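> quick one: sequence and predicted model below, then my questions.
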Amino acid sequence: WWCQGYSEPGAGSDLASLKTKAVRDGDHYVVNGAKTWTTYAQFADMMFCLVRTSSEGKRQEGISFVLMDMKSKGITVKPIRTMDGGEEINEVFLDDVRVPVENLIGEEGKGWTYAKFLLGYERTGMATIGRSRRQLKEVRKIAASEPLGEGTLLDDPKFREKAAAIEIDLLALESLVLQVLAEQSAGANPGPESSFLKIKGTEIQQALSELLLEAVGNYAHPFVPEALEHGWNEEPIGPAYAAAAAPHYFNYRKTSIYGGTNEIQKNIVAKMILGL
C-alpha cells in the first residue's frame, strides 16, 4: 500500500515552497519535515515523497522524489478527523528518517518534473464519469420516491432542471475524457487539459452531493456518521439511504481542493491552453 507525500503544512497549492529537507549522509538521506492531508498513511507500507535536496536556484529545481518505508524509525502518523467524521487523511512527521540513496527515483533535483507527470494522470482520473453517472441515477430514483404535492420531487420542474444541467455537463465532460484517453492510447502524456477534467469533474461531484441532500430532504439533517460503520445495527432515521447524505456532502467539499485546488487548475488552463 502506497501513500503520497506531497502537501505540507505550509505548501499545498504552492507545492514548490515545500520545506521537508533531505540531507545526504553516506548511502542515506536524512529527512526532516512534515507532510499533511496524507490519505491512508495509517495503512501505507511505503510513501512516495517530495523532499528538498537543494536550496539553490529555482525552488522547483531543488526538489527530489524518494520512496520511504513507512516503518522507518522517526515517522509519526497522526490522523486528521474530517467534517464527515472520517479519519482517512493524516499528518506525517519525519524526524531524522534515514532513506537509502537507492530509493531516489530518477535524478536528484528532478522530483518536480516527476510529480507533475503523475499529477496529470491523477487529475485525469478525477473526472470519475462512471461514478457520477451512477449517483445521478440514484438521485433521480430517490427523488421519484419523495412525495411532493400531487406527485413526486422528480416531477418538480426546478428539480428536473437541476438534474438535467448536471447530466449535460457530465455528457460534455465524458466527450473530453474520451478525447484525452484516445490521445493517451496513441502515446501522448496527460497535458494541461487534465486540469480542466479535474475542475469540471469535481464541480459535478459536488453538485450531485448537493442535489442528493435536496432529494433526501429533512432526513438528511441528522448527522449520524456511525450509521456508515460496519456492524451498525440501530434503526435508521428515515430511509436507509438518508444516513450517508450529510457525511457524503461534507466529505466532498474536499474534491475541489485535493490534487491541486480548482483555482490553481484554472490558472494552468488560462496559461497553458488559452495563452493568457
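Alright, I've got the coordinates.
> contacts, neighbours, all on C-alpha from now
Fine.
> how near is E107 to L18?
Relative to L18, E107 is positioned 18 Å away (CA to CA, to the nearest Å).
> who has more neighbours out of the two?
Under the criterion of other CA atoms under 10 Å, the comparison of E107 against L18 puts L18 first, with 24 against 10.
> so what's the gap between the strand ranked longest in the chain and the chain middle?
Secondary structure assigned by DSSP state E gives strand 89-100 as the longest strand of the chain. Chain-centre distance of strand 89-100: 21 Å, with CA atoms, centre = their mean, to the nearest Å.
> show me what that strand is packed against.
strand 28-35, strand 63-69, strand 75-80 (3 or more CA pairs under 8 Å, 6 or more residues apart in numbering; DSSP states H and E).
> residues touching the shortest one, excluding its own?
To tie it back to what came earlier, the one meant is strand 75-80. 37, 41-42, 87-95, 97 (CA atoms under 8 Å, 6 or more residues apart in numbering).
> that one: how far from the chain's middle?
Using CA atoms, centre = their mean, the offset of strand 75-80 from its chain centre is 19 Å.
> kindly report the same for the second one.
Taking the mean of its C-alpha atoms, strand 63-69 sits 20 Å from the chain's own mean (CA atoms, centre = their mean).
> next, the one to line up against it:
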Amino acid sequence: MNLNYSPEDIAFRDEVRRFVRANLPDAIRDKVLGHQHLEREDFVQWQRILHARGWGAPGWPVEFGGTGWTTLQRHLFEVECAVAGAPRQMPFGLSMIGPVLMKFGNSAQHQRFLARIVASEDWWCQGYSEPGAGSDLASLKTRAVREGDHYVVNGQKTWTSYAQYANWIFCLVRTDSQAKPQAGISLLLIDMNTPGITVRPIETLEGACDVNEVWFDDVKVPVENLVGEENAGWTYAKYLLGHERTGIAGLGNCHREMQLLKTFATGARAGGQPLIDDMRVRERIARLEMEIMALEMLLLRVATQARSKGAGAEASILKIRGSELQQEIAALQLDVMGPDAWPYAPSWLAGGYDGWTPAPAHAAAVTGNYLELRKPTIYGGTNEVQREIIAKAILEQ
C-alpha cells in the first residue's frame, strides 16, 4: 500500500478542509468539540449542508445519488469533518440500510427511500437487538405474521439508538418459527408513525437518552416493505453489520480526540509544569498515535476489500481495535485532566458551565465523553463475539 498522498489527494483534502471550515455552523462545532449533547436538528442541518454541496452520501455510487469517491477520498473526508468538529453523518440510513437496499432492494424501494436518506428527509433507526437477543441476534423473538397484503408485527426491540427522532426503522423479525433460527428471519421497513409502535427512552451513564426500547403491538406493515425474500433476512443482516462494524472504528473521532488530548497535555498546570514534560505521558501519547496510524492502514485495506467482495472477518478486527482505541484515548484524557474532569453534570454543561469555564476549556465534558464511549465495544456485536468470528474465519481457512 502506498502511504504517500498524491498531489490530487492533497488538493481534495484541502478542498474538504476549506469547505467544512467555511460552512460548519459555529454552534454545532462548539457542541461537538465540547462533547455536548447534539439534538436532531444539529445532525439534520449539517447533513443538508453536505447534500447541497453534493457530498451527502460519500460512500454511495453516483447512480444512487452518491459522490462516487474512492476509498481514500472517503477516508480523508471523514477525518477532516471529524477534526473540524462536524457531527457524524447518521449511519443508519447512509451506511446501513442504504447499502442493503442498493444490493438487495427492488427498484421501487430504491426510488422511494434512497434519495430521502441523502436529503435527510427520513431518519432511520435499527431494530435488531432485543432483550435476550443482542449479540446472539439469531435468538430474536419479534414476530411478523403475514395476513394478506401486510404483516402483523408484535415484539420488542431495545438499545435502539435515536429511535426518538426516527420516522423509519429497519427491523429484523421472525417470519418462520419452525425453521432453524437463522433461516426464519426477514427484514422489514416499518414506518415509525404506524399505530401500535411505542418508544421508551433509556437513560445511559452520561445522562443522555439516545437509546430506546421500541414496542410493536399488532403493527401492520405492507408486504411491499419486505426487503428481498422472506426468511432471507439473516443474509441481509450480516451484510449490514459488516458496514456497521467498519464504521464503529471511529477513526475521525480518534484524530479529533487525540488533538484535544495534546491540547490538555501541553497546557500549563496550576503550580506545575505541563504534563507533556513527563516522559511517561509522552510515551502513552506516542503509543496511541502509532495505534491510530495502524488503525488507519487497516481501515483503508478493509474498506477497499469491502467495495469488491464485502466486509469479512477483517471488519471485526477493525471494530475491536477501533472501539478499544477510542476508549483508551478517552481514558488518557481523564488521566491528564485529573481533578479538572471531575465536576460532570449534563445539565450544567448544557447551560454553559453556569458561568465558570474550566481551564482548559471543555475539560469537565471529558468525563461525559469517557462514559459515552463505554458503548462502542458493545454495539454492532460485542467485541467478545467479534473475536469468535475472527477465530472461526481462521479455523475455516
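Right, received. Where do you want to start? These numbers come from a predicted model, not from an experiment.
> circling back: so which bit of the second structure is the longest strand of the first structure matched to?
Here strand 89-100 of the first structure aligns to the second structure at residues 211-222, judged by TM-score structural alignment.
> and the longest strand of the first structure, how far from the second structure on average?
Its aligned residues in the second structure lie a mean 0.5 Å from strand 89-100 of the first structure after superposition (mean CA distance after the TM-score superposition for the first structure).
> now that strand: buried residues?
I89, N90, E91, V92, F93, L94, D96, V97, R98, V99, P100 (16 or more other CA atoms under 10 Å).
> wait, what's in contact with the second one?
This points to N90 of the first structure. T36, W37, T38, T39, Y40, A41, Q42, V77, K78, P79, I80.
> drop anything exposed from these.
T36, W37, T38, T39, Y40, A41, Q42, V77, P79, I80.
> ok, which stretches of the stretch 51-200 of the first structure are helices?
Ranges of helices within the stretch 51-200 of the first structure are 111-125, 129-145, 157-185, 193-216, based on DSSP state H, counting those that start in this stretch.
> among the ones you listed, which is the most enclosed?
helix 193-216 (a mean of 23; mean count of other CA atoms under 10 Å).
> which helix or strand lies directly C-terminal to that helix?
Downstream of helix 193-216 of the first structure, the next assigned helix or strand under DSSP states H and E is helix 245-251.
> the second structure: matching residues for that next one?
Using TM-score structural alignment, helix 245-251 of the first structure pairs with 366-372 in the second structure.
> superpose on the first structure and give me the mean offset of the matching stretch.
Relative to the first structure, stretch 366-372 of the second structure is 0.9 Å off (mean CA distance after the TM-score superposition for the first structure).
> give me the contacts around that stretch.
H35, L205, E206, Q327, A330, A331, Q333, L334, A341, W342, Y344, P346.
> was I right to think the third one contacts S347?
The reference is to E206 of the second structure. No. Using CA atoms under 8 Å, E206 of the second structure is not in contact with S347, being 10.7 Å away.
> higher neighbour count, those two?
Neighbours were tallied for E206 of the second structure and for S347 using other CA under 10 Å; the higher tally belongs to E206 (19 against 13).
> got a list of what the more buried one touches?
Counting by CA under 8 Å, 6+ apart, E206 of the second structure has contacts P346, G368, N369, L371, E372.
> all set now, cheers.
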